[in-house]
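**Q** the following comprises the amino acid sequence and a computationally predicted model.
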Amino acid sequence: MTVLLAELEIFHTRPAVPTRRVALGHMVLPVDPAPGFGGLLLGSVVAAHLGGLNDDQAADVHRLILEVGQGGRIVQPRLRHRFQVDRHGLAVSNHRLIGDGDEISFDFNSNGTDLSQVLGAIYAAERLAPEYRRNAADVLQKASRWRGPIGASFIAHLAGSQTTTLEALADPLGWALSTLGFELGSKKPSKREVTSKFRKGMRDVHPDHGGDRDHAAKAMSDLAEARRILSAKG
């Protein structure tokens, strides 16, 4: 079953028009728990389009992201583009993060310049509530330094996690409890309890103790990630 996890509409000047404008349209950007599906989508838009900028533009993009994270007022125009509310006469690009089963994928529909897409993502981050803006800016900075395909490795890079399944990203704590065999809704386990469950789980999934050899590596990786999440929460 396919589900929409995040969405961003960016309105921008049409290619043949000399003026340069950027506006925002429909936005679905959940950012809790961080980075959230919204943070992943904003980061992916930056990472996918930053390569089309020249060095001077890229440097100013980094400064703009820093200003957004600090909550400063962004003086217009910026990078020769003016951000506005009115969308009349502008073209639109639509970017989405899609969940299908337990898999996550990006759907980019860019009809404008690379710079207009990057600016749209940054201004969308600026529109987040103040308590989420700094984290979103950190995600954009990480995304701007990414070199590689926009896929599972990229998601792991932004999320700071080795597990990129839909369940783990939507509810890291609940996923970690379930992975280590704790009952959902139970009191927060101690580090000793987490370690005990982790060691038992590692024994159970190891091929030498009857575990499935084809899936042992992933199972061990999931157990280690679950332990990291619960240890950090403790």
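**A** Everything's here; your move.

**Q** going forward, measure contacts between C-alpha atoms and count neighbours the same way
**A** OK.

**Q** the longest helix anywhere in the chain - contacts with which helices or strands?
**A** In the chain, assigned by DSSP state H, the helix with the most residues is helix 216-233. On a contact count with 3 or more Cα pairs under 8 Å, 6 or more residues apart in numbering; DSSP states H and E, helix 216-233 meets helix 172-179, helix 191-205.

**Q** swap the cut-off to 10 Å and go again
**A** In terms of contacts (3 or more Cα pairs under 10 Å, 6 or more residues apart in numbering; DSSP states H and E), helix 216-233 is packed against helix 166-170, helix 172-179, helix 191-205.

**Q** check which residues of it are buried.
**A** By neighbour count on 16 or more other Cα atoms under 10 Å, the buried set for helix 216-233 is Ala216, Ala219, Met220, Asp222, Leu223, Ala224, Glu225, Ala226, Arg227, Ile229, Leu230.

**Q** name the element the closest residue in space to Ser105 that isn't next to it in sequence belongs to?
**A** The shortest distance from Ser105 to any non-neighbouring residue, by Cα to Cα, 6 or more residues apart in numbering, is to Ile98 (5.3 Å). Assigned by DSSP states H and E, Ile98 belongs to strand 91-100.

**Q** what's that strand packed up against?
**A** Packing contacts for strand 91-100, counted by 3+ Cα pairs under 10 Å, 6+ apart, involve strand 2-12, strand 21-28, helix 36-49, strand 103-109, helix 114-126, helix 166-170.

**Q** mean neighbour count added to the ones you listed, as a markdown table?
**A** Formatted as a markdown table, these follow (neighbours: other Cα atoms under 10 Å):
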| stretch | mean neighbour count |
| --- | --- |
| strand 2-12 | 21 |
| strand 21-28 | 19 |
| helix 36-49 | 26 |
| strand 103-109 | 16 |
| helix 114-126 | 24 |
| helix 166-170 | 19 |
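
**Q** dropping in the other structure now:
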Amino acid sequence: MVLAELEVFQSRPIAPTRRVALGSCVLPVTPAPGFGGILLGAVAGAFIAQVDDDLHADLDRLSHQLELGQSIPQPRLRHRFQTDHIGLTRRVHRLVGDGERMHLDLDTSDGTSPGPQVLAVVYAAGRLPIESRGPVMRVIRRGLRWRGRSHDGLIDAISGRGSGLVTALGRYRDPEAWALGVLGLAGPSPDRQAVQRRFRDLLRVAHPDHGGRHSGAAERIAELSEARRILLVP
């Protein structure tokens, strides 16, 4: 089962002008960072070690600029970002769910240049809704710091959730059961008052203004909000 997909178009390594473009992308990011954010962070981590070290600081800077919605001068990282795909080579990267596990299906065929793949990741995140962009960019920046080799370890590292990935897959297969688990409610179909009351209690615990940890707070609050939404849909 394909959970997220990123389509990248790049110029051939021997082309005189280096170009990169985005194609069709399926990047679900609710609750943030979602499967889309996990895929983007993982693609960044899978290719970053092959990108010239002197370009890493510019990648980090670009991620912050796009997160803020700033206009980006071209080229960046020696590549020009464009919308036209003509003459460019297609690469597709996927996050795939298999039972209770996720794995990466990355296109590493001959001629796949690492720079365009990482650039495409950052530009794809820059196109996301503003409320999702921050959490997704944070996951991407984890990927940019990755120096390991195992793709399975990469998914755990960039998501920051470890075994919680099983919960994410559970949400995809059975949203109501996932939501009940997130809110710690007995099912099926608790009444609206119970859902609202439990949501407020857990939100208070998670929110930094009430003593919750800053690290992961945005993701936890988004998760609680999504669980409440699922259970309160008429």
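**A** Perfect, I can see it now. Just so it is clear, the model here is predicted, and its values are computed rather than measured.

**Q** what's the TM-score once they're superposed?
**A** In this superposition the chains share a TM-score of 0.74, using TM-score structural alignment, normalised by the length of structure 1; 196 aligned residues with a Cα RMSD of 2.8 Å.

**Q** in structure 2, what stretch matches the strand holding Ile98 of structure 1?
**A** In the comparison with structure 2, strand 91-100 of structure 1 aligns to the range 89-98 (TM-score structural alignment).

**Q** what's the answer for stretch 197-210 of structure 1, then?
**A** Using TM-score structural alignment, none of the residues of structure 2 align to stretch 197-210 of structure 1.

**Q** now swap in stretch 49-59 of structure 1 and tell me
**A** Aligned using TM-score structural alignment, stretch 49-59 of structure 1 spans residues 47-57 in structure 2.

**Q** burial count for the residue nearest to Ser105 of structure 1?
**A** By other Cα atoms under 10 Å, the residues close to Ile98 of structure 1 number 20.

**Q** my read: it touches Val28, true?
**A** No - checked against Cα atoms under 10 Å, the pair Ile98 of structure 1 and Val28 is beyond contact range at 11.9 Å.

**Q** what touches both of these two?
**A** Common contacts of Ile98 of structure 1 and Val28 (Cα atoms under 10 Å, 6 or more residues apart in numbering): Leu4, Leu5, Ala6, Glu7, Phe37, Leu41.

**Q** can you add distance to Arg21 of structure 1 and give those residues back as JSON lines?
**A** Conversion of the shared contacts of Ile98 and Val28 of structure 1 to JSON lines gives the following (distance: Cα to Cα, whole Å):
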{"residue": "Leu4", "distance to Arg21 of structure 1": "28"}
{"residue": "Leu5", "distance to Arg21 of structure 1": "27"}
{"residue": "Ala6", "distance to Arg21 of structure 1": "24"}
{"residue": "Glu7", "distance to Arg21 of structure 1": "20"}
{"residue": "Phe37", "distance to Arg21 of structure 1": "27"}
{"residue": "Leu41", "distance to Arg21 of structure 1": "22"}
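
**Q** aligned partner of Ala32 of structure 2 in structure 1?
**A** The alignment partner of Ala32 of structure 2 in structure 1, by TM-score structural alignment, is Ala34.

**Q** quick one: secondary structure of that match?
**A** State at Ala34 of structure 1, reduced to three classes by DSSP: H, G, I helix; E, B strand; the rest coil: coil.

**Q** list the contacts for it?
**A** Taking Cα under 10 Å, 6+ apart, we find Ala34 of structure 1 in contact with Leu40, Tyr132, Asn135, Ala136, Val139, Leu158, Ala159, Leu169, Ala170, Pro172.

**Q** equivalent analysis for Glu167 of structure 1, please.
**A** Shown in contact with Glu167 of structure 1 (Cα under 10 Å, 6+ apart): Gly101, Asp102, Glu103, Gly174, Trp175, Ala176.

**Q** of the residues you listed, which stay in contact in structure 2?
**A** For the contacts of Glu167 of structure 1, the subset whose aligned partners also touch in structure 2 (both residues aligned by TM-score structural alignment, their matches' Cα atoms under 10 Å) is Gly101, Asp102, Glu103, Trp175.
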